[in-house]
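Colleague: Pasting a predicted model and its sequence here:
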Amino acid sequence: MAEAVLISNLTQEWVESLRRWHLEYFFIPTTVITLASFLANPVLLACIFLSRALRQETRYLLVANTLTADMLFLVLNLATVICNAAQAQMPWLVCELLTAVSVSAYCCAILTVTLMVVDTYAAVRWPLHYHDILPPARTHRILAGVWVLSAVYPFTLLIMMKVGRENPHEKMAVCLVLISLGFIQVNMTGIHIYFFVTALICTVLILYCYVRLYMVTRTQGIWQSRFSRARVTLLVHGVLLLLYFTPGFVFILELALFQREDISQDVRVWINTINMCVFMVLPRAFAPYLYGLRYRELSDTLMQLLHQHRRLSQITV
């Protein structure tokens, strides 16, 4: 009962801080960035799934999985931001379910982006055996495992909170992942370990693959030109990885600040709002456009589909 009162007071203070600084207007850039992503994501997914050749390629299956996870995250994030901005109270159980699915989708995207780097390394390191190592059927099983792995811990926490909650139908003034996870005192260490260790393992794996890729290909002359395809690809993927990982590290910082009483509530609200409304959605807006520029087969398929659509339109007219 005491925890429920504490959460209620905190959410009310959070709403007052949002109103005082007019941070509810951050839903505008969130909406714009989300719409920009939704203009491109379905198009790229259609290109991948309508092309039999692309559906057989591991890298494009990884791209499709990333885009799918991003779209799910964007929908849930935008719904949460709009509800918070409109001060619409949400049942506790619905909020926790949104939190679990959002965390699962975010983690799935991070893991899949990491696998994309590993896939590139495998293709360069073992070109003759690459298709035997990662056939489409095995890739499908790996992606299913990624979704399960991403969802296990968030939904385990959801069940733990559901069991320990006295009134699951109680409504909350704001629905935030930070508040939901910040009050799981019995497993706070596990939450820090889950986010930090996952981010650390992915970062180390990505750095290892890139270093090994450079060592394997440095004698082939693909790095000599300042604007070589290898350098541009590395730059694009590096920027994208930075955009994907930065919000996760900021969220780890948020969890740490949430436990400290000497930190102003306004500071917590500002950091959380910027991270939730800008940092977390930016990579998902850039990703489809960068993927479309990076993969020639994908851009070629897109141009073919547009050309076919134009021809059908001319025939119809």
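Modeller: It's in. Numbering: from 1, shown residues only.

Colleague: switch to C-alpha atoms for all contacts and neighbour counts from now on
Modeller: Will do.

Colleague: Go ahead and name everything in contact with stretch 195-215.
Modeller: The contact list for stretch 195-215, computed with CA atoms under 8 Å, 6 or more residues apart in numbering, reads 111, 114, 117-118, 121, 124-125, 245, 248-249, 252.

Colleague: rerun that using 6 Å as the cut-off
Modeller: Residues from elsewhere that reach stretch 195-215 (CA atoms under 6 Å, 6 or more residues apart in numbering): Tyr121.

Colleague: Flag every buried residue along it.
Modeller: 199, 202, 205-206, 209-210, 213 (16 or more other CA atoms under 10 Å).

Colleague: now the strands for the stretch 151-300 of the chain?
Modeller: Per DSSP state E, counting those that start in this stretch, the stretch 151-300 of the chain carries strands over the ranges 171-172.

Colleague: one step back: need the buried residues of stretch 195-215 in JSON lines with distance to Ile33, can you?
Modeller: Shown next, in JSON lines, are the buried residues of stretch 195-215 (distance: CA to CA, whole Å):
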{"residue": "Ala199", "distance to Ile33": "24"}
{"residue": "Cys202", "distance to Ile33": "26"}
{"residue": "Leu205", "distance to Ile33": "29"}
{"residue": "Ile206", "distance to Ile33": "27"}
{"residue": "Cys209", "distance to Ile33": "31"}
{"residue": "Tyr210", "distance to Ile33": "30"}
{"residue": "Leu213", "distance to Ile33": "33"}
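
Colleague: Comparison target below:
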Amino acid sequence: MDISGCASVRRSNATVRRLREIEFNSSSGLDDTTLYFLLEELALTPSGTNMKMFLISPVVCLMAGVLIIPTILFVIFSRFNIRQETRYMLLGNALLSDLIYLLFYTLSAALNAAHLHFPKEACVLLLFLLAVAYCGGLFTAVAIVLDTYVAILFPLRYITILPPSRTKKIIVLLWMCSGAFPGIFFLVLWSTHTFVPCVLETCSVPVILILTLNGTDALKLCFWLSATVIFLCLSVIFCCYAILYFKTKHSGIWESICSRASVTFLMHNTVLFFYFFPLLALFVESFLCVNVLIKLQTGILVSLTVCNVLMIIPKVLFPFLYGLRYREISASLKSIVRRKQLRMVSPAPPPS
């Protein structure tokens, strides 16, 4: 790691810093070298108040996720009849991915807010784990929609198409793809030496995203390939839901707005909207920032909002709006609560 280079940035005097702030707040005229230097300085000297405010959402969402996600996972894996069903295995896999993402991202945000610096290898490992967890949740969301598609349109052949043994293999395949997809990108970036030491030392995901779009061709290629994969996942989900709606609109399940099918459909689309809207906002902000239509500082603030708020909230909404909609899971949770209440009530003493 280039420790001396990072230290020289920290020792910049006030006059030079003021000139950089003027340059930073301008909306044009930044070459690649200046952009790297400004973003490195931003990563090394962030506003403590702003960073702590952006830390609130990850911490609150992690606390809520830790309370509900392990409980649902316990219900799924402790009941044989539940863990043998494809939809519950996929649900458990999605919840596990979301919990891992919440843990690692909150750890990263907390360390950044505390101004603690990473070894370069630790930052790369953390970014890789975040990418694997996020890809795992994204690919599992697509698998859940495909499972619903097969269950509704091919109910008599559903067990033959997706038996429990095949579902387990699909889950293993999902994790392999989740590790291989970001792994290839990280190997490309590592081989081309496009990581920035000072930024990796701080390991700020929003800053690294901005650098990705203003970096080398390899970085830009990785970013836009990721955007393409996400767009394909969204297209598959949208097509499946559209086909399901047109295939079942004459069956009578959509007649009432308050019917279970309508409410479930609305819940699923709400969760998916919260999953993909932050990515859309991030791509729009990235396009505007690359084309110098917004200030660099504005782009950083938008990236912080998207990464620390909009991309975290769906991870907590998913178990509440999606997981608890299943009757078996909600019934199991209620039975667990009742047992605890009965154990807490001591028996009355016998009459003397």
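Modeller: Ah, there it is. On a predicted model such as this, the values are computed, not experimentally measured, just so you know.

Colleague: matching residues in the first structure for the helix ranked longest in the second structure?
Modeller: Ranked by residue count and defined by DSSP state H, the top helix of the second structure is helix 120-153. Taken onto the first structure by TM-score structural alignment, helix 120-153 of the second structure occupies residues 92-125 there.

Colleague: Mean distance between the matching stretch and the second structure after superposition?
Modeller: Compared with the second structure after fitting, stretch 92-125 of the first structure deviates on average by 1.2 Å (mean CA distance after the TM-score superposition for the first structure).

Colleague: Next: stretch 148-161 of the first structure.
Modeller: Mean for stretch 148-161 of the first structure is 2.1 Å (mean CA distance after the TM-score superposition for the first structure).

Colleague: Quick one: the residues in the second structure that that stretch pairs up with.
Modeller: Aligned by TM-score structural alignment, stretch 148-161 of the first structure corresponds to residues 176-189 of the second structure.

Colleague: Roughly how far does the residue mapped onto Gln265 of the first structure from the second structure sit from Trp254 of the second structure?
Modeller: Aligning on TM-score structural alignment places Gln265 of the first structure opposite Leu296 in the second structure. Distance of Leu296 of the second structure to Trp254 of the second structure, given as CA to CA, to the nearest Å: 47 Å.

Colleague: Please apply the same query to Phe80 of the second structure.
Modeller: Taking CA to CA, one finds Phe80 of the second structure at 33 Å from Trp254 of the second structure.

Colleague: Same check on Val66 of the second structure?
Modeller: For Val66 of the second structure relative to Trp254 of the second structure (CA to CA), the value is 35 Å.

Colleague: cool, and Met53 of the second structure?
Modeller: Per CA to CA, Met53 of the second structure is found 43 Å from Trp254 of the second structure.

Colleague: who's more crowded, the two?
Modeller: Between Met53 of the second structure and Trp254, counting by other CA atoms under 10 Å, Trp254 is the more crowded of the two (17 against 11).

Colleague: Look up how far Val152 of the first structure lies from the aligned residue in the first structure for that one.
Modeller: In the first structure, the residue matched to Trp254 of the second structure (TM-score structural alignment) is Trp223. Remark: distance between Trp223 of the first structure and Val152 of the first structure (CA to CA) = 41 Å.

Colleague: Good, wrapping up.
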